[in-house]
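Participant: got a structure for you, letters missing:
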């Protein structure tokens, strides 16, 4: 199972996280987020990333042209769409060669048939917690509802994942979980991660990955 750490922006924090060898590192390009990269993200640092750490840009209802320009500017490897983007928007972006993660906000009674029109236009899905506003909530949803998903397309598990969830996640059988997405529960402050917490979680989640001692 792979690991994605989202909401990064501080250069020193990013360099420390690279030692943990996450599979994905997420950068938020949504101005209303407290983890919005603003002018803080170091473009030159992103260009030095090893190939095994994929850079993911997170967008919310952004214009496709802006997404494409941002991908080029920051040498992003993947795009995460976290708003109300339509299947046509996904199709258009993917036709330009982008690797897409489409996020869906899960709530009781969520109808997974909504995903059918997206399946051929996205590489992965992400299941996050439904909130009052767009973006992450820092809260987890009832993972039992995932038993209703057909597992046809691999997904990122998101929404309030905490250090206490590692064992529970590794025991979730029969679900096509590609990666676990962590963010606020591993922070010192918005956008600044507790690397020791992430390192411990990563060791539980991926026991076969050789992570250097911190």
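Facilitator: Now that the structure is in, tell me what you want to look at. For clarity, every value in this text was computed on a predicted model and none was experimentally measured. Residues are numbered from 1 along each chain as shown.
Participant: hey, let's count contacts and neighbours off CA atoms from now on
Facilitator: Will do.
Participant: residue contacts, the residue nearest the centre of the chain?
Facilitator: Nearest to the geometric centre of the chain sits residue 181, at 4.9 Å (CA atoms, centre = their mean). Residues near residue 181 by CA atoms under 8 Å, 6 or more residues apart in numbering: 3-6, 156-159, 161.
Participant: Against that first model, consider the following:
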């Protein structure tokens, strides 16, 4: 089970988190987010991340050219598209050599068939809670909805996952579940995570999922 911690920007907090067995760290390049990295984000911060942790840039309806420029500057490994990006946008970014995660907000009426055209242009999907705004809402959705996902593209499970959800996470199973995406559920303040809680979550989830294999 892979784990991604998203919404980071604090250098001290990030350094503490790199000591944990994380797989992905996410940085939000969307100015309307309270976890926006800022216009003057220090590129040395992402350079300090060890190579075994993949760096993900989160964007919302940004031009592909700008995404690729920022990806090079901050040495990103993957791009998470959290807006209304087209198939062509995804393909252009993937063709550059970056991993592409396409986020979709789901609820009971979501049509998973609509994802078919995206499968070739995305390495992963990310399923988040339906909301009126772009980006995460910090709320959970009914994971039973994902029983309707029959696609081949692996996915990240997102949406308000916190330390109190360990039991539910351990009980949830889907053949295409690739990673958990956590953010606000582990925050002390916007963009600063509680390292102790993240460590506890990692240990419990990894141990249970390994036992389930």
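Facilitator: Arrived safely, thanks for sending. Just so it is clear, the structure is predicted and the values come from calculations on it, not from any experiment.
Participant: nearest to residue 109 of the first structure, of the contacts of residue 181 of the first structure?
Facilitator: Nearest to residue 109 of the first structure among those, counting by CA to CA, is residue 159 at 16.9 Å.
Participant: Could you check how far residue 68 of the second structure is from residue 10 of the second structure?
Facilitator: Taking CA to CA, to the nearest Å as the measure, residue 68 of the second structure falls 23 Å from residue 10 of the second structure.
Participant: Please disregard the earlier target; I meant residue 29 of the second structure.
Facilitator: Counting by CA to CA - residue 29 of the second structure and residue 10 of the second structure are separated by 14 Å.
Participant: When these two are compared, which one has more neighbours?
Facilitator: The residue with more neighbours, out of residue 29 of the second structure and residue 10, is residue 29; 21 against 15, by other CA atoms under 10 Å.
Participant: Residue 62 is in contact with the more buried one, correct?
Facilitator: No. Using CA atoms under 8 Å, residue 29 of the second structure makes no contact with residue 62, being 9.2 Å away.
Participant: what sits against the closest residue to residue 150 of the second structure other than its chain neighbours?
Facilitator: Once flanking residues are discounted, residue 150 of the second structure sits nearest to residue 112: 7.9 Å by CA to CA, 6 or more residues apart in numbering. For residue 112 of the second structure, the contacting residues are 148-150, by CA under 8 Å, 6+ apart.
Participant: Most neighbours among those, which one?
Facilitator: Counting by other CA under 10 Å, top hit in these: residue 149 with 17 neighbours.
Participant: pretty sure residue 130 of the second structure is in contact with residue 105, am I right?
Facilitator: Yes. Here residue 130 of the second structure reaches residue 105: they are 4.3 Å apart, a contact under CA under 8 Å.
Participant: can you pull out the strands in the second structure?
Facilitator: For the second structure, applying DSSP state E gives strands covering 2-5, 24-28, 54-59, 78-81, 99-106, 124-129, 155-157, 177-182, 187-189, 192-193.
Participant: Can you give the distance from the fifth one to the centre of its chain?
Facilitator: The one in question is strand 99-106 of the second structure. The chain centre lies 8 Å from the centre of strand 99-106 of the second structure; the measure is CA atoms, centre = their mean, to the nearest Å.
Participant: now the fourth one
Facilitator: For strand 78-81 of the second structure, the separation from the chain centroid amounts to 8 Å (computed by CA atoms, centre = their mean).
Participant: Format the strands of the second structure as CSV; extra columns: distance to residue 136 of the second structure.
Facilitator: Listed next are these as CSV, based on distance: least, CA to CA, whole Å:
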stretch, distance to residue 136 of the second structure
strand 2-5, 13
strand 24-28, 11
strand 54-59, 11
strand 78-81, 12
strand 99-106, 9
strand 124-129, 7
strand 155-157, 12
strand 177-182, 10
strand 187-189, 14
strand 192-193, 16
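Participant: and residue 39 of the first structure, how many neighbours?
Facilitator: By other CA under 10 Å, the residues close to residue 39 of the first structure number 8.
Participant: Then residue 124 of the first structure?
Facilitator: Applying other CA under 10 Å, we find 21 residues neighbouring residue 124 of the first structure.
Participant: Let me see the contact set for it.
Facilitator: Per CA under 8 Å, 6+ apart, neighbours of residue 124 of the first structure: 100-102, 153-156.
Participant: again, but for residue 3 of the second structure
Facilitator: 22-24, 179-182, 202.
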